[in-house]
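[1] Quick one: sequence and predicted model below, then my questions.
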Amino acid sequence: MYAETDWRLTEDGAGPLRFGMTLTEVARIAGPLSSREEQGSDCEHRVATRAPKNLILMFNDERLVRIDVGQPDVHDDHGMHVGSKEDEILHTYRDRKIAVSPHPYLDEDGHYVTVFGRKPDRRLVFETEKGVVTSFRTGLNGPAQFIEGCL
């Protein structure tokens, strides 16, 4: 089993997991995967038994494309986490392209803070409410920007 610090999110994945890995490769590294499949879709969400339970792994066509975090015990590789301030994100990633957009469900109280990866097909998206991170995710460009999981 990996220590919590080994599971920091990066633009390439989390801990030993990398985007593009197959379900089988992820299970070999992170243990059996629970299933949370989306109806009528090639997209599904899973949780690995040997990874932090609050890491939600998104697979599309059986390949890892996104990782979501909704609890404060997992950080990104710059120390950002659920509970970080929006201003901290903007300062921490000031050397990267950042887009701040309104949260579709929170009006002026919420934002999506999207950090563009050093690799052009990668994104890190922080959801904030009243200036505080409530969840975040990393992934390939398209899936990282989906609002409702696989949609």
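    Thanks, I have it.

[2] rest of the way, CA atoms for contacts and neighbours
    OK.

[3] mind checking how far Pro143 is from Glu129?
    Look at Pro143 and Glu129: by Cα to Cα, to the nearest Å, they are 21 Å apart.

[4] who's more crowded, those two?
    Using other Cα atoms under 10 Å as the criterion, Pro143 and Glu129 rank with Pro143 on top: 22 against 18.

[5] That one contacts Arg63, correct?
    No: applying Cα atoms under 8 Å as the test, Pro143 and Arg63 come out as separate, 11.6 Å apart.

[6] Second structure follows, compare the two:
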Amino acid sequence: MARNRAEAAKRDPVDLSAQPITVNGMGPLRIGMSRQAAERAVGARIPDGPGGPECRDLAVEGGPQNLSLRFSNDDDRLVAISVLSSTPASLATASGVHVGSTREDVLATYDTEVTARQDEGTSEELVFAPRSAKFHGRIITFLMNDDGTVSSFIAGERSFADPLPCGSD
């Protein structure tokens, strides 16, 4: 394992800042791949860190600020990719939605495949769930600010695509 991480560090790292994010991954990163495979794919280390009982949100060394990769604790595989607030607009979905996009942008972009949900006292979430069978179980959840703009978003497996960090209630 140490040898593979050393090999990843020797290659030129992939610039993730301009890679589009989809329900299936981001650039060379694919939902379902192991952390070891993800490190090889991006040419950089993804150091371990704290998390919750089911997952950990980790950053790529030298990667874009506020980009987080969510790995499951059970098998250390990539289950979601998260873009946090205050990120450059280049960190966007394949359709161009990014932090700061409006609610109307999200609804117009994803049309009938997006639903809104909001629990009392929480921020609105817009959930894009593509209907095509090849995307089954994959979603993008957009967390909205009170002013109607996207504050963050997370793409990946439905059970892990919650905008709250791993370990949050």
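    Arrived safely, thanks for sending. The shown structure was predicted, so the numbers you read here are calculated from the model rather than taken from an experiment.

[7] Show me whatever sits in contact with both of Pro143 and Arg63 of the first structure.
    Contact with both Pro143 of the first structure and Arg63 is made by no residue, according to Cα atoms under 8 Å, 6 or more residues apart in numbering.

[8] do you know how far Ile140 of the second structure is from Ala9 of the second structure?
    Taken as Cα to Cα, the span from Ile140 of the second structure to Ala9 of the second structure is 30 Å.

[9] ranges for the strands of the second structure?
    Secondary structure of the second structure, counting by DSSP state E: strands at 21-22, 25-26, 29-30, 55-58, 67-72, 78-83, 114-117, 125-128, 138-144, 150-157.

[10] Ok, which of those strands comes nearest Ala92 of the second structure?
    Distance to Ala92 of the second structure, taken as Cα to Cα, is lowest for strand 21-22 among these, at 6.0 Å.

[11] quick one: the closest one to the first structure mean distance?
    Plainly put, strand 21-22 of the second structure ends up 0.5 Å away from its match in the first structure on average once the two are laid over each other (mean Cα distance after the TM-score superposition for the first structure).

[12] how about that strand, aligned to which bit of the first structure?
    Taking TM-score structural alignment as the measure, the first structure aligns residues 9-10 with strand 21-22 of the second structure.

[13] what comes into contact with that stretch?
    Stretch 9-10 of the first structure has contacts (Cα under 8 Å, 6+ apart) with Gly15, Val74, His75, Asp76, Asp77, Thr138.

[14] can you pick the most crowded of those?
    Each of these was scored by neighbours using other Cα under 10 Å; the highest score is Thr138's, at 29 neighbours.

[15] contacting residues for it?
    Leu9, Thr10, Glu11, Gly13, Arg66, Ile67, Asp68, Arg122, Arg123, Leu124, Val125, Ala144.

[16] What residue in the first structure is paired with Gly49 of the second structure?
    Using TM-score structural alignment, the partner of Gly49 of the second structure in the first structure is Arg36.

[17] Pull the number of nearby residues for the nearest residue to its match once chain neighbours are set aside.
    Residue nearest to Arg36 of the first structure in three dimensions, not counting chain neighbours: His45, with 5.0 Å by Cα to Cα, 6 or more residues apart in numbering. Neighbourhood size, His45 of the first structure [other Cα under 10 Å]: 21.

[18] where exactly do the helices run in the second structure?
    Taking DSSP state H as the test, the helices found in the second structure are 2-10, 35-42, 103-110.

[19] hmm, who's touching the first one?
    In other words, helix 2-10 of the second structure. Gln36, Glu39, Arg40, Ala41, Val42, Gly43, Ala44, Arg45.

[20] same deal with the second one?
    For helix 35-42 of the second structure, the surrounding residues in contact (Cα under 8 Å, 6+ apart) are 1, 4-5, 7-8, 13-14, 28-30, 45-46, 71, 76-78.

[21] Right, I'll leave it there.
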